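>>> here is the input, now give the coordinates:
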Amino acid sequence: MHKDRFGHTVTGANTEALESYECALEAFNIYRGDPVGLIDQALEAAPGFVMAHVLKAYMFGLATEPEGTREAARLLAVASELSCNERESSHVAALRPLIAGNWTAAATALDLHNLHYPHDLLALQAGHLMDFYRANSRNLRDRIARVLPLWSREMPGYSIVLGLYSFGLEETGAYAHAEDTGREALDRQPLDCWAHHAVAHVMEMQGRVQDGIGWMSEREPYWSGEDNLFKVHNWWHKALYHMDLGQVERAFDIYDRHIAPDLGGVALNLVDASALLWRLHLSGLAVGDRWQAVADGWDELADGKLYPYNDWHAVMAYLGANRGDRVDAIISAFDQASSQSETDTWAQAIGMPLVRGFSAFWHEDYATSAKTLHGARFIVNAFGGSNAQRDVIDWTLAEAGLRSGDSGIARGIANERLALKPHSGLNRDFLSRALAMGDGAV
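Coordinates of the predicted model:
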């Protein structure tokens, strides 16, 4: 029997297939290259290689795209019919709830899996991404903390584990520890996009925008290559730094040169595009026809059923592109969610108020938007993305308060934001505008 580089026995592999699998896993670890092409080579060499099917199923199932989920279901069906050892069967069992839209059940299954197989890097990374997609900041940190003492610096993949831990630390507010851990990860593997972006998040959350621009610029060769699957998101981070400095033209330039050309029908890239254009719109800038391409990209991916966090971002683009019919279709799908899966619950309890709040804002019903988003923002940590990504909700709420003439909301949100990022030019502007309104409230 063959064993992987962590010492796990793998069923159905041969030497050639295992080599391709290891290369695919490394590419997946750092979000670079062609992990799907590599895993296809492994399956061609050994069609009964269970973990090759499992790795590919994770890659497609975690993409939050309808076609990808269907492919993941096909791969799971094949893997389920193959002879598996105990570790492989545990992976197959974790994939089932993921594909059914029950992210917490899948994440919990991998949590338990790693208690028995602490050196299973694929399980750690897949589980970490599940925690990210369900916005469970505590487990982003603690999933890794539970096993990190069992890793040594000499082990393959140690730098990747540090990168995962860095992001979990950042999302739970341990910024200094997160930055130190992320920098150590990058000292060991400079191409680790996840570790790089964890440090970028630290600087964003601390309002260290000049440091952030320097960080992105100095390391640009490591994260901006054509084969880098995470480059759009890192460009998005750089654009946010420029926006906080009031350098909106720089943000537009980043969008036009580095985000718009790489939308490619990829949900993660379209999320970034929608979110950046929405922030530019909030800043009072004319986005123009940029919305159209983003809206078109969402047509095959936003179905109101698979992942409501994506659907909410699609609504931003549909509003901008004046496609009310697509907004109505997503609202209708949310209304009809059967509550048979966790994502159905997210759609009704979280997706719906966000869509309604953002729609009200777009249609200049700022009072309704403020009222809706003020309540919604306290429940959104149950699904989707990072603290930095979800900040667009509070940003929209602040603008809704200002534009509706509600000085109480406007001042309160500005004070709240300044308490966390006192040097933010954007937040100081919010407070200045709120104070200029006087004490009247609607």
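>>> only C-alpha atoms from now on, for both contacts and neighbour counts.
OK.
>>> what number of residues lie near the residue lying closest to Thr69 once chain neighbours are set aside?
Closest residue to Thr69 apart from its sequence neighbours, by CA to CA, 6 or more residues apart in numbering: Gly61 at 4.8 Å. Counted with other CA atoms under 10 Å, the neighbours of Gly61 add up to 26.
>>> one more sequence to fold, the one below, so I can look at both together:
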Amino acid sequence: MHQDSLGNPLTLDDAASLLAVNDFVEGFIASEARAANVLAAAQDESPIVQAYCAALHLFAESRDAVPNALPYLRKAQAGAQRATARERRFIAALDAWAQGDLALAVALHQEQAQEFPRDLASLKLGQYHAFNLGDNPAMLRMSLTALPAAADVPYVHGMAAFGHEQCHRLREARACALHAIAMCRKEPWAHHALAHVMLTEGQLEEGLGFLQDVSDTWTGLNSFMYTHNWWHAALFLIDLGREDEALAVYDTHVWGVEKAYSQDQIGAVSLLARLELAGLQVGAQRWAELADWLAVRQQDHVLPFLDLQYLYGLGRAGRTEADVLLANIEHFAPRAPASQRDTWVQVCVPAARGLLAHARGDLRTAIDQLGLALPSLSRIGGSHAQRDLFEQIHLDALARGGNPRELGAAQSLLQQRLNAQPMSRRLARQADAAYATLGLPASGGAT
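Modelled structure (predicted):
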């Protein structure tokens, strides 16, 4: 029997497929584009080859993802009886994913981590689902389960680092990320985890310098990893008051790699919105060009985290498709898969109404509707740094809404943020504006 490069037994009909399988496994855990090379082996009807092909299609995160994945998934299921127990569980997890039962998928990937801890492709996929459910403890638990048996692989330390960080265990996250990078300087997921830690701890100059230093290793990556790490660099630039440089990062590194891909699109929406909230005029043309790609997302509803950002981008571009998408979200929410239905109804719907209202200048509705969603926002998935966009939008509405009590609430939130990130020029400017309106002394923050 064959084995993949991590030592996991494989059921292969064609030995020539081994290279493509390893490209998937190694490329997936390293965030490299070569993971897609397994599609070239699709003529091999080995269950695991078909399963990996199905996974790639599901990662498209579009309404076409499941229909495109199903032919491969059905072939994998048809051959599952002759596959290994590890391969069968991976196929079952894919089936749960395709059916929208992410909670079951997470449970199956957790079982896989316990029984086959060197199946790091399964671990990475399980973390992806837990992340999208806002289940940060599951992300950490899976990585810690596999870590003892896979400690020789740098990428598992990067996965553990991000799990720690999302659970607010910053010291542990930093240690795991640095260990991963010491093992392999080109470990972009560990770079990403460390960037989260440094942003949270207010190490703005240091975080920017670190990302710039390792950016020479960001070659051969999938578009998400490449654009997202540059997105993180742009966040440091914005907080440092270097918005023009952040906009240049948008133009050269964040938007334009894979314009049709969901993650590239939401990264672009988020960065343009943050630049505007920081006071920079990004230009209507950038929103208009982005909206042309968002307009096809009106009926996707793959993840609430994605729909919300598509909606805001369409709203900022002044597109009527935003109204269609909002109506579609409201219609879909009570019909969503059972494991996610409450999140769609209780969190996504009010957040969507609030975001579109803000995009159109209706601050009263933005305050009220986002206020309903924010306490449970973690349920929509995304990282702390990504979800912070929605909190910034709500804060902006509070600060500009004209109600003294709400302005006082904005002051409180801004000062707490400035206390955590005292070197943020963006936060100092925003806080000082609130203090001036309230007739109070300036914050004394960075200038």
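>>> got a TM-score for the two of them?
Scored against TM-score structural alignment, normalised by the length of the first structure, the superposed chains reach a TM-score of 0.92; 432 aligned residues with a CA RMSD of 2.1 Å.
>>> ok, back up a step: could you measure from the corresponding residue of the second structure for the residue nearest to Thr69 of the first structure over to His129 of the second structure?
The alignment partner of Gly61 of the first structure in the second structure, by TM-score structural alignment, is Leu58. Here the criterion is CA to CA, to the nearest Å. By it, Leu58 of the second structure lies 12 Å from His129 of the second structure.
>>> list the contacts for the residue nearest to Thr69 of the first structure?
Gly61 of the first structure is in contact with 68-69, 71-73, 98-99, counting by CA atoms under 8 Å, 6 or more residues apart in numbering.
>>> show me the residues you listed that map onto helices.
68-69, 71-73, 98-99 (DSSP state H).
>>> before we move on, the earlier item: just name the closest of the contacts of Gly61 of the first structure to Gly173 of the first structure, please.
Sorting the contacts of Gly61 of the first structure by distance to Gly173 of the first structure puts Leu98 at the head of the list, at 27.7 Å, by CA to CA.
>>> my guess is the closest one meets Leu110, correct?
No: proximity of Leu98 of the first structure to Leu110 does not meet the contact threshold set by CA atoms under 8 Å, at 10.7 Å.
>>> buried ones in stretch 284-301 of the second structure?
287-288, 290-291, 293-295, 297-301 (16 or more other CA atoms under 10 Å).
>>> which helix is the longest one in the first structure?
Max-length helix for the first structure by DSSP H is helix 387-404.
>>> so which elements touch that helix?
Secondary-structure packing of helix 387-404 of the first structure (3 or more CA pairs under 8 Å, 6 or more residues apart in numbering; DSSP states H and E): helix 193-205, helix 267-282, helix 352-362, helix 366-376, helix 407-420, helix 425-436.
>>> quick one, which of these gets closest to Tyr255 of the first structure.
Among these, helix 267-282 comes nearest to Tyr255 of the first structure, with 7.6 Å by CA to CA.
>>> how close does that closest one sit to the second structure?
Comparison of helix 267-282 of the first structure with the second structure after fitting gives an average deviation of 0.8 Å (mean CA distance after the TM-score superposition for the first structure).
>>> give the aligned range of that helix in the second structure.
So helix 267-282 of the first structure sits over residues 262-277 in the second structure, by TM-score structural alignment.
>>> likewise stretch 185-193 of the first structure?
Going by TM-score structural alignment: stretch 185-193 of the first structure matches residues 180-188.
>>> mind checking which of the buried residues of stretch 284-301 of the second structure land in helices?
Using DSSP H, these in helices are 287-288, 290-291, 293-294.
>>> contacts for stretch 166-176 of the second structure, please.
Stretch 166-176 of the second structure is contacted by residues 136-137, 140, 157-158, 160-165, 190, 193-194, 197, 383-384 when judged by CA under 8 Å, 6+ apart.
>>> switch to 6 Å and redo it
Residues from elsewhere that reach stretch 166-176 of the second structure (CA atoms under 6 Å, 6 or more residues apart in numbering): 136, 157, 161, 164-165, 194, 197.
>>> in helices, which of these fall?
136, 157, 161, 164-165, 194, 197.
>>> can you tell me which of the residues you listed is nearest Lys259 of the second structure?
Leu194 (26.6 Å).
>>> from Gln346 of the second structure, how far out is that closest one?
As judged by CA to CA, Leu194 of the second structure and Gln346 of the second structure stand 32 Å apart.
>>> next one: Trp293 of the second structure
28 Å.
>>> then Ala160 of the second structure?
30 Å.
>>> do Leu133 of the second structure as well
14 Å.
>>> mind checking which of these two has more residues around it?
With neighbours defined as other CA under 10 Å, Leu133 of the second structure and Gln346 compare such that Leu133 has more, 24 against 17.
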